[in-house]
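Asks: can't give you the sequence, but here's the structure:
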């Protein structure tokens, strides 16, 4: 994030009241600057990493014309519409991984296996189960295959010298396989993003600690750590920090020295009585605002200087989320996650919504974006339905387990009648 954060400050000035979610998301994307440090990693360790540069194919893929299935290879030019064909079978079988067979003459064919190099003079393969063999003669019924059938052409997947994968791509299983098909054993990637995660408050207990009156177990930090890990970040867990100015300041200063971003929850609302908000303002350039969203209204974003020992480093991004568990999760997914994707060098992505029929009427007033936990199911007629969870309170974390999607009611949208189509974001690929 830049030290000036002009897009965010301009947004705050234009919207003194609650800020629209899409506008805040876009402002943060403009503020955040991607990491530039890169490294080479072995192919086996590249899953989930972000490509630091375009990958150009050094070879043709496939490297030669080859058979797409087991059968017989021959010249497709000998086929005539409506006419059967007789070919002499060359006494040889072309196997995958071996050299091509000798050039085929006119009226000849050869047995070939899937992946084997097509012999010179052949451009078509007929599956073995679709022909009859009598001695050394192949009988091919009329109109069984077309010329060029069941042949993979050299370079049809990728041509040498052409771009194979773009900068900013998060490497998934398919990309990993493609890199392997190019013969690459090392991959240029952006170094892992480091994110410090902490919770503040005297009321918080670590799981496993004895219960005491007035205290609750800290769940937000563990949820956010898991979301960050899924994103591919290296998490610096600063634990639960007591609500004491010196302790909070020490935690923030350490986070600014060691991390590229800081993630906190709670302590960012206007009425909060703790020291977190005051210290954020004193230590860095942090904007506090209310988002026009439900759940999750209070929000903070800005930067903390890296400190004297890391003067060459860019300022550390800071994101302050609301304290209620569901509000913290939804704010992270809809606002912070795309910004962190940009920071880690990846192409920011918000999952595409899927239409579904809402099974219940929903109250909604224009002027804010609402995210409702819901169970999406496919009905016997093929329609998708979305049933809102019974409990929509921002503190009911259990409802995130009972749901598999979020219903998204847009900023300007009004009430929804039962049976209306709504947009849903499926948790698969989001959480």
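Replies: It's in. It should be emphasised that the depicted structure is a prediction, and the values quoted were computed from it without experimental measurement. Numbering: from 1, shown residues only.
Asks: only C-alpha atoms for contact and neighbour calcs from this point on.
Replies: Fine.
Asks: mind listing the helices for the stretch 101-250 of the chain?
Replies: 173-181, 220-231, 245-258 (DSSP state H, counting those that start in this stretch).
Asks: In addition, the following structure is provided for comparison:
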């Protein structure tokens, strides 16, 4: 959670993008670690190194269905002059009592079964006459082992080197090795490794719980019929998906009408399940900007550090922003503008790093690169504003998608990058090198 109040400045202060982001990251703190069962820990970040308690595999075992034998007993074996060995029994995966393989003997062995004492190598079943009753065929593939003949013997048609088709104990990881480092994000392969070394639970920072709500009496739920002057609520869906993509457990709240008291009570109700709250809409200077009205004076006087600071940023889109904390636990809240492109760009620049910080990750930002601008005409940008334009990036080149309007949703579906035009640049010519934020 947050442990310090955001900075405040005069109402006319124009914050830079970097100042606003620094303030957010200086306020938000990683969540406290907890012990979670493996599947519950998926997507979480380890807070401690994990050491291997037992070697993997924990014993020498066969990588093939076949026969466990001594090397000397099959030396020189061929299809013309096969080695004939006495089959003394079977060794199955999970078997505890193992046979002792002596001179001239063989034990049928299944994939994953431990190599029995006395055996030095494994002969695949395809190299023997034990393969489904078939004869000695070079390269033959068998599906399973057949019982030995009436005389309890098996014929081997090829020699085998020592420890052929044997998975050595500790060949994957050895006892005492470090399996995973602190800071690792647990995905399916990491979960598999933890289970393989016997860890049923692990200490992690939990995935942040992010509550997303949009404001506006004009907003209608998708699948409902639009009335006059109404639009579908896309922001809450987009930002909830963004939060999940960032690694959070995200909850979408239905659009709240333009009523300050309703918004305030809705936010208070949602605090119980929020490590971070995100609102969209109602943060500019309009008469119905209810987020400012509802949250400008939130927080009791004895709750030092509570409250939301509403700001103007030197950026386009996304000039109006709000940030602070709310409630008894000082839950961080980021108030984003309501235009779809503005809210999306604001999320990528400010909310995503906050979520990644709560997770305890070191690298919280989207990757950036330099690219050559490919466009039919120069890009223009307002002086003193850092502009973020949608684009598509490939092979060191970036091409603008859609216009600069903050209401243009369709272009977002085709963009995979943001083109950054600095504050001191008013025009960028085709062929110029630009900074690009990679979104995928």
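Replies: All right, it came through fine. What you are looking at is a predicted structure, and each value in this text was computed from that prediction instead of being measured.
Asks: Figure out which of the helices of the stretch 101-250 of the first structure is closest to residue 7 of the first structure.
Replies: helix 245-258 (22.2 Å; CA to CA).
Asks: buried stuff in the closest one?
Replies: For helix 245-258 of the first structure, the neighbour count (16 or more other CA atoms under 10 Å) marks 248, 249, 251, 252, 253, 255, 256, 257, 258 as buried.
Asks: who's in contact with the last one?
Replies: Contacts here follow CA atoms under 8 Å, 6 or more residues apart in numbering; on that basis residue 258 of the first structure touches 194, 196.
Asks: ok, the residue sitting furthest away from the middle of the first structure to residue 127 of the first structure distance?
Replies: The outermost residue of the first structure relative to its centre, with distances by CA atoms, centre = their mean, is residue 135 at 56.5 Å. From residue 135 of the first structure over to residue 127 of the first structure the distance is 18 Å, taken as CA to CA, to the nearest Å.
Asks: ok, and what's touching stretch 117-125 of the first structure?
Replies: Contacts for stretch 117-125 of the first structure (CA under 8 Å, 6+ apart): 64-69, 71-76, 94-105, 109, 146-151.
Asks: hmm, I was thinking of stretch 181-189 of the first structure
Replies: 38-43, 46, 49-53, 57-59, 61.
Asks: run the last query once more with 6 Å
Replies: Contact partners of stretch 181-189 of the first structure, identified using CA atoms under 6 Å, 6 or more residues apart in numbering, comprise 38, 39, 40, 41, 42, 43, 50, 51, 52.
Asks: Keep only those of these that are in strands.
Replies: Counted as lying in strands by DSSP state E, out of the contacts of stretch 181-189 of the first structure, are 38, 39, 40, 41, 42.
Asks: tally of neighbours for the nearest residue to the last one once chain neighbours are set aside?
Replies: If the residues on either side of it in the chain are set aside, residue 42 of the first structure comes closest to residue 186, at 4.4 Å by CA to CA, 6 or more residues apart in numbering. Burial of residue 186 of the first structure, expressed as a neighbour count using other CA atoms under 10 Å, amounts to 16.
Asks: Return the distance of residue 186 of the first structure relative to residue 110 of the first structure.
Replies: Counting by CA to CA, the gap from residue 186 of the first structure to residue 110 of the first structure is 39 Å.
Asks: Equivalent analysis for residue 204 of the first structure, please.
Replies: Taking CA to CA, one finds residue 204 of the first structure at 75 Å from residue 110 of the first structure.
Asks: between those two, which one's more packed in?
Replies: Set side by side, residue 204 of the first structure and residue 110 show more neighbours around residue 110, with 24 against 18, by other CA under 10 Å.
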